[in-house]
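Here you go, sequence then predicted model.
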Amino acid sequence: MSSATNSQLAIRTRSWMFTPATRPDRFANAAKSQVDVLIVDLEDAVQPDEKAAARGNVRTLLDAADNTALPPLAIRINSLLTRFGLDDLIMLLDAKHAPQFVLLPKIESPEQVLQIDTLLTAAGKTTWLVPMIESARGLSVVEPIAQSCSRVAALMFGAADYASDVKAQPEALALQLARCGVAAACAQAGVLAIDAPCFALHDAERLHADLTFAAANGFEAKAAIHPSHIESINTTFTPSAERVTWAKRVVEAAEKGAGTVDGRMVDEAIAREARRVLAAA
């Protein structure tokens, strides 16, 4: 697999919504929210005594002949440092079909990603990987994690677990710095940066502020835990018509070798920005 880019993924990846694997009745309803990627969660959303049943629901989903009515699927497995995670991985390797993405929680070394890549490759699976950065240790090696293998499509920041690990409050500067670190590592590796969910489910002002920060600091997508957030996320990460027109003018000027657009010199950095806008449009 070559390194992932937005164009290579060939699907929109602005919004990623978590849904408990214990609630298969919600899978079909997710499409109504216009979410880009449905995350079927085997980890935090599932109690220990429900793990086996939840895993069975995912296996049924992946063995189904036709899931075209659903959004692209991501499966969040349990940590591979647990028996639950090992059982989840075996299920994925044995399933008839592979999900588009597998979310890897609590990744703290590139070697953890490489081990999973090796197993998926041996099984002939073309699934993309999304390591989650949820601890100080993970953040300390975020760049090699992002560049660990060509199967990595994105990194997702896990704000709740990170805050717990570093003993920070939800609005602390420590979390904002960590978010920026994840986004910068993704930019360097050329993979998608996915921000953590906004946990204020019914606070539109808080969601707007959260999205504004994410978009301004290099994130290209955001997770959600409630369908009411999907429209705002999709709008935030979809370039406006004016922005697309600007990008087309910049690319045209760049192809001619010189020039300015709106009084701004068109150099390679500006051209890259314009191409990113067009890729996200």
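Arrived safely.

make it CA atoms for all contacts and neighbour counts henceforth
Fine.

What is the subsequent helix or strand relative to the helix or strand where Thr60 lies?
According to DSSP states H and E, Thr60 maps onto helix 51-63. Next along the chain after helix 51-63, taking DSSP H and E as the criterion, comes strand 73-76.

thinking again about what came up before, for the helix holding Thr60, enumerate the helices and strands it packs against.
Here helix 51-63 touches helix 83-94, going by 3 or more CA pairs under 8 Å, 6 or more residues apart in numbering; DSSP states H and E.

Could you rerun that using 7 Å?
On a contact count with 3 or more CA pairs under 7 Å, 6 or more residues apart in numbering; DSSP states H and E, helix 51-63 meets no helix or strand.

Ends of stretch 126-136, what's the gap?
30 Å (CA to CA, to the nearest Å).

er, stretch 251-261 I mean
Terminal residues of stretch 251-261 are spaced 10 Å apart (CA to CA).

Quick one: the strands in the stretch 151-281 of the chain, in order.
154-157, 192-195, 221-224, 260-261, 264-265 (DSSP state E, counting those that start in this stretch).

how close does Ala269 get to Arg276?
According to CA to CA, Ala269 stands 11 Å off from Arg276.

got another, please set it beside the one above:
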Amino acid sequence: MTRTAPAAPPGPPATPLTWLYAPGDRPQVVAKALAAGADVVVVDLEDAVAPERKGYARAATADLLGEVQPVPVHVRVNALDGPLARADLEAVAGLPGLSGLRLPKVTRPQQIAAVAEATARSGGGGPPLYALLESALGIERAYALACAHPALRGIALGEADLRADLGVREDAGLDWSRSRVVVAARAAGLAPPAQSVHPDTRDLEGLAASCAHGRALGFLGRTAVHPRQLPVIERAYLPTARELEEAETIVTAATDRPGAQALAGGRFVDTAVVAAAQRTLSLARRS
């Protein structure tokens, strides 16, 4: 009798825009998050879980990931330089329902490489890794961290901790760090980073304005802490009708004149402009 291999966990859409956090010690909240329509659900074992609940959160998350879920599930483990991360990784890294690991407070490339080696499966790679840069040192080393290991698929900011580390009082004080992470990700060949969470779940106007600012800086998508934030984030990051029309005009002009500089909408466009237009159209067609 032959056995059917267990199903692989679903990968995120080609261009995920929404990443919804849920506390690992509240399985009922995790269940709601899985049905909320996010592209990726991030089960949090770190900041959202009180110290006395860490063990329960880890066990509950391992139980969840014993089966493949309908939505990609990532797990944010505890700080890599603390006593809990090893137990977190041992509990979840090899489970069939895990689609990625989010590593908080990363400051050294060696931390990423160590996690990649510790979670590698026999005869194959381990889960995709995502590093969170949450300190001045992490920002200064952004490019080195982005290049740390092939298992690393993305970097992003943890703005609450970064704000505290820098002593920043106004939101604009984080813009240099934001741009630094966007540039480092691009230079390393990674996907554009997603924005950090907007903590006020009732301030949807502020969320929309913040997303527009993040999009202008080069971010793509955003993490959320409540399902009501998801449609706001998606609307902010999907192309507008005008952007789609411009992209279609550029791609059509380039198709009509392959290998040559094309004229679209009264302006000449080169290869880089065409590639950007193709990315816009791809984003609009995302599943």
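That came in fine, so what should we check first? None of the values given here were measured: they were computed from a predicted structure.

State the TM-score obtained for the two superposed chains.
The TM-score (TM-score structural alignment, normalised by the length of the first structure) is 0.89; 269 aligned residues with a CA RMSD of 1.8 Å.

Neighbours of Ala160 of the second structure, how many?
Burial of Ala160 of the second structure is recorded as 14 neighbouring residues (other CA atoms under 10 Å).

coming back round to it: show me which of Ala269 and Arg276 of the first structure is the more surrounded one.
Using other CA under 10 Å as the criterion, Ala269 of the first structure and Arg276 rank with Arg276 on top: 15 against 8.

Would you mind finding the match for that one in the second structure?
By TM-score structural alignment, Arg276 of the first structure lines up with Arg279 in the second structure.

thinking again about what came up before, where's the helix holding Thr60 of the first structure relative to the chain centroid, distance-wise?
Distance of helix 51-63 of the first structure from its chain centroid, counting by CA atoms, centre = their mean, to the nearest Å, is 22 Å.

the inter-axis angle of it versus helix 83-94?
20 degrees (axes from the mean of the first three to the mean of the last three CA atoms, to 10 degrees).

ok, average deviation of helix 51-63 of the first structure from the second structure?
Following the fit onto the second structure, the mean deviation recorded for helix 51-63 of the first structure is 0.6 Å by mean CA distance after the TM-score superposition for the first structure.

Flag every buried residue along that helix.
Judged by neighbour count (16 or more other CA atoms under 10 Å), helix 51-63 of the first structure contains these buried residues: Lys51, Ala52, Ala54, Arg55, Asn57, Val58, Arg59, Leu61, Leu62.

what's it aligned against in the second structure?
Under TM-score structural alignment, the match for helix 51-63 of the first structure is residues 54-66.

what's the span of stretch 193-200 of the second structure, first residue to last?
Distance between the boundary residues of stretch 193-200 of the second structure (CA to CA) amounts to 21 Å.

again, but for stretch 119-127 of the first structure
Using CA to CA, one end of stretch 119-127 of the first structure lies 11 Å from the other.

Under a three-state scheme, what state does the aligned residue in the first structure for Leu101 of the second structure occupy?
Aligned by TM-score structural alignment, Leu101 of the second structure pairs with Val102 of the first structure. When classified by DSSP: H, G, I helix; E, B strand; the rest coil, Val102 of the first structure comes out as strand.

And Trp24 of the first structure? What does it align with in the second structure?
Check again: residue 24 of the first structure is Pro, not Trp. Counting by TM-score structural alignment, Pro24 of the first structure corresponds to Pro27 in the second structure.

What distance do you get for that match to Ala87 of the second structure?
Noted for Pro27 of the second structure: a distance of 19 Å to Ala87 of the second structure, by CA to CA.

Which of those two has more residues huddled nearby?
Neighbour tally, Pro27 of the second structure and Ala87, criterion other CA under 10 Å: the higher count belongs to Pro27, 17 against 13.

out of everything not next to it in sequence, what's closest to that one?
Of all residues not flanking Pro27 of the second structure in the chain, Ala60 sits nearest, at 6.9 Å (CA to CA, 6 or more residues apart in numbering).

Then Ala274 of the first structure?
Closest residue to Ala274 of the first structure apart from its sequence neighbours, by CA to CA, 6+ apart: Ala247 at 4.4 Å.

what about that neighbour, neighbour count?
By the criterion of other CA under 10 Å, Ala247 of the first structure has 23 neighbours.

For Arg228 of the second structure, grab the count of nearby residues.
13.

Could I get the full set of helices for the second structure?
27-34, 54-64, 85-92, 109-119, 136-140, 142-146, 159-166, 175-187, 204-217, 230-237, 241-256, 271-284 (DSSP state H).

hey, which of those helices is tucked in deepest?
helix 142-146 (a mean of 24; mean count of other CA atoms under 10 Å).

Excluding its own residues, what touches it? List them.
Arg108, Pro109, Ile155, Val181, Ala184, Ala185, Ala188 (CA atoms under 7 Å, 6 or more residues apart in numbering).

repeat for stretch 44-58 of the second structure
Tyr21, Ala22, Pro23, Gly24, Asp25, Val75, Arg76, Val77, Asn78, Asp88.

8 Å - rerun?
Residues from elsewhere that reach stretch 44-58 of the second structure (CA atoms under 8 Å, 6 or more residues apart in numbering): 21-26, 75-79, 88, 91.

now do stretch 114-134 of the second structure
Here stretch 114-134 of the second structure has contacts from 89-90, 93-94, 98-107, 112, 139, 142, 145, 149, 151-162, using CA under 8 Å, 6+ apart.

one more time with 7 Å
Here stretch 114-134 of the second structure makes contact (CA under 7 Å, 6+ apart) with 93, 99-106, 139, 151-159, 161-162.

next one: stretch 83-96 of the second structure
For stretch 83-96 of the second structure, contacts defined as CA under 7 Å, 6+ apart pick out 8-9, 58, 62, 65-68, 77-79, 119, 127.

mind running it again at 10 Å?
Residues outside stretch 83-96 of the second structure that contact it (CA atoms under 10 Å, 6 or more residues apart in numbering) are 6-10, 45-46, 54-55, 57-59, 61-69, 75-80, 98-101, 103-104, 115, 118-121, 126-127.
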